[in-house]
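Novice: with the sequence up front, the predicted model follows.
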Amino acid sequence: MNRFEIGTLGLAACGAAALVATQANAEAHDDLETELATVEMSAADIVQARRVTYFLTTQAVGQIKGGIEEGGDLRRTRFAAQLLVRWAETLPSMFPEGTDIEGSRALPTVWSDREGFEAAAAAYRDAAQGVMDAAETGDREATNTAFLTMAGTCQACHDTYRQ
């Protein structure tokens, strides 16, 4: 396996690009079946990718919150909410067996209660979709309500599955 080093910023850029490319590809090929490839990554690389992506999600959450509080056009927060939807869809796959290593903040319940963890990710996805839908309408109150609901799904998951 060829290895190369990239810094956290480079990894963050790769993660964001991958999420955007995945969405663009999915939209362009909704009618085609997607062939999945297997990629080998070390547990440490997977944990680092999770951490960087969680950092990106905090930025997206901040963008949404700022959009609600600052009074601008809420439809501009759609991308940030869409990123959260895509992350929530991907999230369970970023916690394969063997990635409960030093540096990971995941609790053992991620693996011992896998069904619950996947349900929590689905609830997060649905709530993030609700933010995206509400923001698209421009209704600030509805967007804030959806945002608070989404924040509740984040907290519930972290309470059960994160240190």
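Specialist: That came in fine, so what should we check first? Numbers count the residues shown, from 1 in each chain.
Novice: when you work out contacts or count neighbours from here on, use the C-alpha atoms and nothing else.
Specialist: Will do.
Novice: element containing L19?
Specialist: Following DSSP states H and E, one finds L19 within helix 8-28.
Novice: tell me what that helix is packed against?
Specialist: The contact analysis (3 or more Cα pairs under 8 Å, 6 or more residues apart in numbering; DSSP states H and E) places helix 8-28 against helix 43-70, helix 78-90.
Novice: just the angle for the shortest one relative to helix 8-28, thanks.
Specialist: Which is helix 78-90. Orientation check (axes from the mean of the first three to the mean of the last three Cα atoms, to 10 degrees): helix 78-90 against helix 8-28 gives 90 degrees.
Novice: need the next SSE after helix 78-90, C-terminal direction.
Specialist: In N-to-C order, the element after helix 78-90 by DSSP H and E is helix 109-112.
Novice: buried residues in that following helix?
Specialist: Using 16 or more other Cα atoms under 10 Å as the test for burial, helix 109-112 gives 110-111.
Novice: take this one as well and set it beside the first:
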Amino acid sequence: MKIKKLICFINIFLFCILLSTANTFAVEGAKGIIKERMDKFKESKQLMKKINVGLQNDNFKVIEESAQMLLLWSKEMPKFFPKGSDISPSEASSDIWLNPEGFNEAIKNFELASLDLINQSNTNDRDKTINAFRNLAGTCKGCHQKFRN
């Protein structure tokens, strides 16, 4: 069981590293709402890393606080995607504006997964909290696959 949890942590850590590498190169040269959006996603990535460390240390308070910040981000995220903000260096796909229902659904999934992580972290149940974090990370990955170039 410990090996399974270790593999889970390693996978989540590698996912976060992958996100950070891609964003580092893209932020250079960004301006206006695109830069603001990229900065918000960098903050989001840092919060995911913080949650991962919280899981390793059973620090449910840090997990809950970080998930609260992600929940707030989910609610303000749509305003960071005005029409025409898919120009370089943005990695936003034009599918965001071609399929707004799908994009809004992806954001809603992120919101619900953030809320679930908050709720699970309040139980202090490690396994349930890990599963909620996996689900949250999955919403990020799913959205990036559909709506990120």
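Specialist: Good, I have the coordinates. These figures come from a predicted structure and were not determined experimentally.
Novice: what strand or helix carries the aligned partner of G130 of the first structure in the second structure?
Specialist: In the second structure, the residue paired with G130 of the first structure according to TM-score structural alignment is D116. Assessed by DSSP H and E, D116 of the second structure sits inside helix 100-121.
Novice: how about that helix: buried residues?
Specialist: 102-103, 106-107, 109-121.
Novice: against the first structure, what's the mean shift for that helix, could you check?
Specialist: When the first structure is superposed, helix 100-121 of the second structure averages 0.5 Å from its matched positions, counting by mean Cα distance after the TM-score superposition for the first structure.
Novice: what sits against the residue most central in space within the second structure?
Specialist: What sits nearest the mean C-alpha location of the second structure, by Cα atoms, centre = their mean, is C140, with 4.7 Å. Contacts for C140 of the second structure (Cα atoms under 8 Å, 6 or more residues apart in numbering) come out as F110.
Novice: where does it sit: helix, strand or coil?
Specialist: For C140 of the second structure, the assignment made with DSSP: H, G, I helix; E, B strand; the rest coil gives helix.
Novice: so what corresponds to it in the first structure?
Specialist: Match for C140 of the second structure (TM-score structural alignment): C154.
Novice: distance check, R37 of the second structure against F133 of the second structure.
Specialist: Taking Cα to Cα, to the nearest Å as the measure, R37 of the second structure falls 23 Å from F133 of the second structure.
Novice: same drill for those two, tell me which one is more crowded.
Specialist: F133 (26 against 22; other Cα atoms under 10 Å).
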